[in-house]
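A.B. asks: Sharing a model that was predicted from the sequence below.
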Amino acid sequence: MGVCMELLIVNCTYVEAVSAELRADLVETAAFGSDDDWNDQPEGWTWPDGISVPWYARYEFRNTLTSYKPHFWAGERWDKMRAFVPPELRTALDEFSAPLFWGEYNWESADPPFTPAVPGRENHWCPNAMRWLLAEDVAALHHFWTQVEPGLASLHAPFEQHVAEPAGWINDFSSFAALVAEWGEVITEAAERGWGIIGLKC
């Protein structure tokens, strides 16, 4: 079956003001709601109803059925072609995608190796968190996104030349570029609000 991921952008100040023992329930309710709500969520953004000052929004990635697999496969595709991308764009996309696609990848084994600017973070009060980015992490990723976005289309040629026999969820360049662009949309929205990001396993 694989792992599903529900993504929230959150006002970290609001979440941190809640006692630690209640935070996990707070964000899980925001992400999943009732069983009926969860099954009927539209793709794209969902903002909470009935909250005078919204502290979160949910993002449903398009064409993923909430599965984390497309994000994993996007990282695999990038790993295949990154050595053939101009250094400035490669560095920007390495840094942008590091906490989003690569997971616990051993950065030093990449060719060429790199060190992520945004570190992986543990979250002890929400053990189901797959992705946990503070507002300052989001701001850093947004900086890299502004460098990636203008060059995203230029990755078409290296994708076609160096991603041999694509399979799985990300099986052509359009699906790769679309998923990267969706992450750009999420990062931009969170950065403009000064919010963080939580990706929860389901």
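C.D. replies: Received the coordinates, thanks. Residues are numbered from 1 along each chain as shown.
A.B. asks: hey, let's count contacts and neighbours off CA atoms from now on
C.D. replies: Fine.
A.B. asks: Report the distance from stretch 149-161 to the chain centre.
C.D. replies: 20 Å (C-alpha atoms, centre = their mean, to the nearest Å).
A.B. asks: Kindly apply the preceding question to stretch 179-195 instead.
C.D. replies: Worked out by C-alpha atoms, centre = their mean, stretch 179-195 lies 9 Å from the chain centre.
A.B. asks: List the buried residues in that stretch.
C.D. replies: 179-191, 194-195 (16 or more other C-alpha atoms under 10 Å).
A.B. asks: so which two of the residues you listed are the farthest from each other?
C.D. replies: The largest separation in the buried residues of stretch 179-195, counting by C-alpha to C-alpha, is between L179 and G194 at 22.4 Å.
A.B. asks: picking up where we left off before, what is the nearest of the buried residues of stretch 179-195 to E43?
C.D. replies: Among these, and counting by C-alpha to C-alpha, the member closest to E43 is E182, at 11.2 Å.
A.B. asks: Show the contacting residues for that closest one.
C.D. replies: F61 (C-alpha atoms under 8 Å, 6 or more residues apart in numbering).
A.B. asks: Included below, for side-by-side comparison, is a second structure:
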Amino acid sequence: MEVLIVDWAYLQSVAAGPREELVEQAAFGPDDAYDYVPPPGWTWPAPVKARWWARYEFLDTMTSYKAHFWAGERWDELRAFVDAPLRDALDQFSAPLFWDGHTYASQTSGFSASVAPHACRWNSRLEVMLWLLPEEVAALHHFWRQVEPDLGTLREPFERHLTEPLGWIQDFASFSQLVTEWGDVVPQAARRNWAIIGLRC
């Protein structure tokens, strides 16, 4: 999975075909870069190029979305032990991050994500896993401001109640890291009034 933050106003001004090529090259490198391996963290275009995008490579995930799935599984187990204000804010903030329909939603009476990924708005041959417009990114940023100060308080219930290591997210450090990285992506896009795209590798 590759995550881009993009200037949606700029992309809207580009025809659908060239737009796909621009997004694909931003996510996966130039066509002739067969062995291109994105560095972890942020990659920005060279200063001489149009600055309409940036790519974020999640740490320790090997570009796979499995870590996101397992983080959702761990949150499903944990959320019953979290006070309602933090639980509700993290429910909303994590909904696009924890793939496969944020697995806890099907087990939680009355939960409905106010911000959820949706289909790409142009006929794309790219495998788009996540599509969030600038106004949706702004809403996620609001939830992150509620989550960030208290994220560390989840360590105690995590370590008390989630004692069996499972999948890619086996401890609080890995869970917190993934959430915090998403907490870097969202504000970077929100400050620029940009969109977020997640593409399958």
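C.D. replies: Great, that's in hand. Since this is a predicted model, take the numbers as computed values, not measurements.
A.B. asks: Overlay the chains and give the TM-score.
C.D. replies: Remark: TM-score between the superposed chains equals 0.91 [TM-score structural alignment, normalised by the length of the second structure]; 198 aligned residues with a C-alpha RMSD of 1.8 Å.
A.B. asks: before we move on, the earlier item: and the buried residues of stretch 179-195 of the first structure, which of them are in helices?
C.D. replies: 179-191 (DSSP state H).
A.B. asks: could you dump these to a markdown table with distance to R121 of the first structure?
C.D. replies: A markdown table is the format used below for these (distance: C-alpha to C-alpha, whole Å):
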| residue | distance to R121 of the first structure |
| --- | --- |
| L179 | 23 |
| V180 | 21 |
| A181 | 23 |
| E182 | 22 |
| W183 | 18 |
| G184 | 20 |
| E185 | 22 |
| V186 | 19 |
| I187 | 17 |
| T188 | 20 |
| E189 | 21 |
| A190 | 18 |
| A191 | 18 |
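A.B. asks: Next up, the contacts around the residue positioned nearest the centre of the first structure.
C.D. replies: The residue lying closest to the centre of the first structure (C-alpha atoms, centre = their mean) is L100, at 4.2 Å. Neighbouring residues of L100 of the first structure by C-alpha under 8 Å, 6+ apart: 71, 131.
A.B. asks: Show me what it lines up with in the second structure.
C.D. replies: The alignment partner of L100 of the first structure in the second structure, by TM-score structural alignment, is L97.
A.B. asks: Which of the three states applies to its match?
C.D. replies: Using DSSP: H, G, I helix; E, B strand; the rest coil, the structure places L97 of the second structure in coil.
A.B. asks: With R58 of the first structure instead?
C.D. replies: strand.
A.B. asks: Touching, it and L7? I think so.
C.D. replies: Yes. Applying C-alpha atoms under 8 Å, one finds R58 of the first structure in contact with L7, separated by 5.8 Å.
A.B. asks: Quickly list what's touching both of those two.
C.D. replies: In contact with both R58 of the first structure and L7: A31, using C-alpha under 8 Å, 6+ apart.
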